[in-house]
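>>> My questions are about this predicted structure, shown below with the sequence.
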Amino acid sequence: MAPYTGAVVLLNAESGEIIVMSTSPTFNANELEEKWQTWMEDKNAPLLNRATQALYPPGGVTGGILLARFLAEYTPSSAVPDYPWNTTAEDEFTCAIQPPANPNWGDLVSSGCVKALSTISRSTLLGDTLKLYKDVGFDQELLLPLEVSVPILPESVASYSDLFSGKAGILLSPAQVAVAVASLSNSGRVIAPRIATAFSPNQIDWHLFEQGQAPRILPNFEPELAATMLTSGNYPGWEVSASAAYQGTSVSWYAAGTPSDWLGAPLTIVVALENTPAVTAREIGRTVLLSATASLSE
């Protein structure tokens, strides 16, 4: 990930096994004793595992799960507003990445267009949206044998504009976002993340770890329809880009996953980069996910 600051999380959307967890900048554990003080004082915080400890405003990276909830009750309008979509921060028609010409609603959500996300979401009360955020685990600390940060989910939000821009004060780790959006690749089931699913005591026999908490099934949720709308071109899966900012730091998100009819292991990836264009997060995420789907299909 160097020279970027952020994290990548790739997980099996069905088992919850974390396949890749990368954080940048990082450190060489062999030099820990020698450089501990230097790294502790480094403003870039190389000792911080940004995948589980950094907290970022999610913005529109939740667009996929909000779309799945919307589609359970409504049909998108055939009329798509012809606004001057752009990637200028703070603009009324800003998007994380530039949508294609003549976009449909799926293109706009996938591109992280705040106005489009707000339009779709206004069919739902803000309180119900925050309830959905709780249902996908945004109010709970991840149960992992790692240092994790406690997410911040306010009891109320002033507007959908604040929700998608980052001003609402919601703060989540990349791993937390990955667990939530994996529901789009796992038939609306929210799984518990795991570092490993099995172990070998003798390098011959393998034993499965106990699965632990059963997946939560999200009610009124249409993950297959949402994933289809968020899939375009030749890319083999759904994807969502987003940008948000909080207290002077901007974050670019990329979330993607295999479709629900994927014949191999269902995968979901989340990339979060600080002060970096969303197209870069998408490039990294696409590269990792395509490589993973190819290697796991061999």
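All right, it came through fine.

>>> Going by C-alpha atoms from here, please, whenever you check contacts or count neighbours.
Will do.

>>> Leaving out the residues flanking it, which one is nearest to I284?
V271 (7.6 Å; CA to CA, 6 or more residues apart in numbering).

>>> what about the one you found, which SS state?
Following DSSP: H, G, I helix; E, B strand; the rest coil, V271 is assigned to strand.

>>> shouldn't it be in contact with V20?
No: using CA atoms under 8 Å, V271 is not in contact with V20; the gap is 11.1 Å.

>>> Who has more neighbours out of those two?
V271 (31 against 14; other CA atoms under 10 Å).

>>> measure the more buried one to P223 for me?
20 Å (CA to CA, to the nearest Å).

>>> can you check K35 too?
Counting by CA to CA, the gap from K35 to P223 is 47 Å.

>>> now swap in I120 and tell me
Taking CA to CA, one finds I120 at 16 Å from P223.

>>> So for those two, which sits in the more crowded spot?
More neighbours surround P223 than the other of I120 and P223, with 29 against 19 (other CA under 10 Å).

>>> Hmm, I65 and that one touching each other?
Yes: under the criterion of CA under 8 Å, P223 makes contact with I65 at 7.5 Å.

>>> What segments of the stretch 151-298 of the chain are helices?
In the stretch 151-298 of the chain, the helices defined using DSSP state H, counting those that start in this stretch lie at 160-165, 174-181, 223-229, 278-297.

>>> will you turn these into TSV that also has distance to V9?
Output for the helices of the stretch 151-298 of the chain, formatted as TSV (distance: least, CA to CA, whole Å):
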stretch	distance to V9
helix 160-165	21
helix 174-181	6
helix 223-229	19
helix 278-297	9
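
>>> which of the ones you listed sits most buried?
Mean neighbours per residue, mean count of other CA atoms under 10 Å, is largest over the helices of the stretch 151-298 of the chain for helix 174-181, with a mean of 27.

>>> putting a second one here so we can go through both:
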Amino acid sequence: MSDYLIRATGFGGHVRAFAARTTEVVEEIRRRHDMWNTASAAMGRTLTVSAMMGAMLKGEEHLSIKIKGGGPIGQIVAEANAKGEVRAYVTNPHVHFELNDKGKLDVSRAVGTEGFLYVVKDLGLREPYQGSSPIVSGEIGEDFTYYFAVSEQTPSAVGVGVLVNPEDRAVIAAGGFIIQLLPGTPDEVIEKIEQHVAKLPQVSRLIGEGLSPEQILERVLEDVKVLSRQEIVFKCTCSEQKIRDILHGLGKEELTSMIEEQGEAEVHCHFCNQRYHFDKPALQDIASKIE
């Protein structure tokens, strides 16, 4: 089963919902960065939310999420767009702890709870939309639930999870959901959603058992109507040509100084972990094209 997300409504159109399976994408990023288990869980939860938030956009719009909680994982960064293309990284991929008292990966300890969650949306306007909220638990799902409430004034329930094989560190399952109340949602609907969410097993376990995003939403909502389905794929926007353009943009004087002092250049992409190496002849070729 490939990674995908759905947009839907429930309870007669009183709520809108998103649900996603992100197992393959999270595993690819884990493999690229040789991530340890707790780091994979933190990154995967954040990436899953970013994918679903990307589905709230349209056209060429895209967003960036940064979580800075002061924990040993450092910064978590995820990007997504309206086309289902995502990428993510963490400052320190080699973070892992013993399971917490609930038998889950201790994401909160890795992320930390002293900091903020930041969202920047490029909506094609003169200035990008910027929102932020304090980190409340470091568990990611609860932090985004709080973010939607205080920064976007949208009552929401966010559930995300990542299941990792403790032996080879491979991602077995990853995904999540976002439920958002629309204006005028009756109190009895809100109560039912709260009851259903409280009874719901871990999202990662549901996906590991083979449940689809549609089936997960049916566990939380009633009268689910799927509006659209979209594939989720890992896509990094870096390329050798983009790096060449950056080096070209340094100007002849600075690039000549780099050639004389270092004789080469290497640029590392944080997102895909690709390294671009330019030897002296390559740098001289770039410099020769600067007017």
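Done, it's in. In this text, all values refer to a predicted model and were calculated from it rather than measured experimentally.

>>> Drop the TM-score for these two in here.
After superposition, the two chains reach a TM-score (TM-score structural alignment, normalised by the length of the second structure) of 0.25; 129 aligned residues with a CA RMSD of 6.7 Å.

>>> Mind listing the shared neighbours of V271 and V20 of the first structure?
V8, V9 (CA atoms under 8 Å, 6 or more residues apart in numbering).

>>> how far away is D143 of the second structure from V160 of the second structure?
Note on D143 of the second structure: its distance to V160 of the second structure, by CA to CA, is 11 Å.

>>> Ok, H62 of the second structure next?
For H62 of the second structure relative to V160 of the second structure (CA to CA), the value is 21 Å.

>>> Show me the helices in the second structure, by range?
23-33, 37-54, 107-111, 141-151, 187-199, 203-208, 213-220, 240-249, 252-261, 280-288 (DSSP state H).

>>> Specify the angle between the second one and helix 23-33 in degrees.
Spelled out, that is helix 37-54 of the second structure. 130 degrees (axes from the mean of the first three to the mean of the last three CA atoms, to 10 degrees).

>>> and helix 37-54 of the second structure, what other elements does it pack with?
On a contact count with 3 or more CA pairs under 8 Å, 6 or more residues apart in numbering; DSSP states H and E, helix 37-54 of the second structure meets strand 15-21, helix 23-33, strand 62-68, strand 75-81, strand 85-90, helix 107-111, strand 156-164, strand 171-181.

>>> Need the ones you listed in TSV (columns: distance to K199 of the second structure and mean neighbour count).
Shown next, in TSV, are those (distance: least, CA to CA, whole Å; neighbours: other CA atoms under 10 Å):
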stretch	distance to K199 of the second structure	mean neighbour count
strand 15-21	17	26
helix 23-33	23	22
strand 62-68	28	23
strand 75-81	29	24
strand 85-90	30	25
helix 107-111	21	24
strand 156-164	12	25
strand 171-181	15	25
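
>>> Looking at these, spot the one closest to T46 of the second structure.
In terms of CA to CA, the element of these nearest to T46 of the second structure is strand 75-81, at 6.7 Å.

>>> Could you tell me the angle between that closest one and strand 85-90?
180 degrees.

>>> What is strand 75-81 of the second structure packed up against?
helix 37-54, strand 62-68, strand 85-90.

>>> The ones you listed: which one's closest to S204 of the second structure?
helix 37-54 (9.9 Å).

>>> And that closest one, what's buried?
37-54 (16 or more other CA atoms under 10 Å).

>>> okay, the helices and strands packed on strand 75-81 of the second structure in a markdown table with distance to R244 of the second structure next?
A markdown table is the format used below for these (distance: least, CA to CA, whole Å):
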| stretch | distance to R244 of the second structure |
| --- | --- |
| helix 37-54 | 29 |
| strand 62-68 | 24 |
| strand 85-90 | 22 |
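
>>> closest to I216 of the second structure out of those?
Using CA to CA, those put helix 37-54 closest to I216 of the second structure, at 14.4 Å.

>>> any idea of the angle that closest one forms with helix 141-151?
Counting by the same axes, to 10 degrees, helix 37-54 of the second structure lies at 40 degrees to helix 141-151.

>>> and the angle from helix 37-54 of the second structure to strand 171-181?
Using the same axes, to 10 degrees: helix 37-54 of the second structure against strand 171-181 is 40 degrees.

>>> what's the neighbour count on S243 of the first structure?
Neighbours of S243 of the first structure using other CA under 10 Å come to 34.

>>> Might one say that it is in contact with V251?
Yes: assessed by CA under 8 Å, S243 of the first structure is found in contact with V251 at 5.7 Å.

>>> thinking again about what came up before, distance to R229 of the second structure added to the helices and strands packed on helix 37-54 of the second structure, as JSON lines?
Listed next are those as JSON lines, based on distance: least, CA to CA, whole Å:
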{"stretch": "strand 15-21", "distance to R229 of the second structure": "10"}
{"stretch": "helix 23-33", "distance to R229 of the second structure": "16"}
{"stretch": "strand 62-68", "distance to R229 of the second structure": "18"}
{"stretch": "strand 75-81", "distance to R229 of the second structure": "15"}
{"stretch": "strand 85-90", "distance to R229 of the second structure": "14"}
{"stretch": "helix 107-111", "distance to R229 of the second structure": "29"}
{"stretch": "strand 156-164", "distance to R229 of the second structure": "19"}
{"stretch": "strand 171-181", "distance to R229 of the second structure": "14"}
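
>>> That concludes my questions; thank you for your assistance.
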